[in-house]
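Asker: Fold the following.
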Amino acid sequence: NTQLVELVGVIATYNMVSRFLVALEVTPDQH
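Answerer: Just a heads-up that it's a prediction; the model follows:
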């Protein structure tokens, strides 16, 4: 169960960060 919780947490964090970057219009090409 702990692995499932960690997996869900990682996915939720990734989605939140990706949306945040998209909101800032940041693209990997600019890195």
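Asker: can we go C-alpha only for contacts and neighbour counts from here?
Answerer: Fine.
Asker: Buried ones in stretch 9-29, by neighbour count?
Answerer: Of all the residues in stretch 9-29, not one is buried under the rule 16 or more other C-alpha atoms under 10 Å.
Asker: Can you tell me which residue is spatially central in this protein?
Answerer: A centroid search over the chain (C-alpha atoms, centre = their mean) returns residue 14, at 1.5 Å, as the residue closest to the centre.
Asker: Please provide the structure for the following sequence as well, for comparison with the first:
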Amino acid sequence: MGFIAYVLFISLFIGMALGLYYSLKAVKLI
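Answerer: Predicted coordinates:
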């Protein structure tokens, strides 16, 4: 249970980081 929650948290954090990175790139292009 703890391991699954840990993996879910890491994947969520990576997804948020990627979303922020791409949104910043899009803002720079505009």
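Asker: Could you get me the TM-score between them?
Answerer: TM-score of the superposed chains, computed with TM-score structural alignment, normalised by the length of structure 2, equals 0.82; 25 aligned residues with a C-alpha RMSD of 0.2 Å.
Asker: circling back to that earlier point, tell me the residue in structure 2 aligned with the residue nearest to the centre of structure 1.
Answerer: Mapped onto structure 2 by TM-score structural alignment, residue 14 of structure 1 lines up with residue 19.
Asker: What residues does its match make contact with?
Answerer: If you count contacts by C-alpha atoms under 8 Å, 6 or more residues apart in numbering, residue 19 of structure 2 has none.
Asker: for the helix or strand it falls within, the distance to its chain's centre please.
Answerer: Secondary-structure assignment from DSSP states H and E places residue 19 of structure 2 in helix 2-29. Remark: helix 2-29 of structure 2 is offset 0 Å from the chain centroid, using C-alpha atoms, centre = their mean, to the nearest Å.
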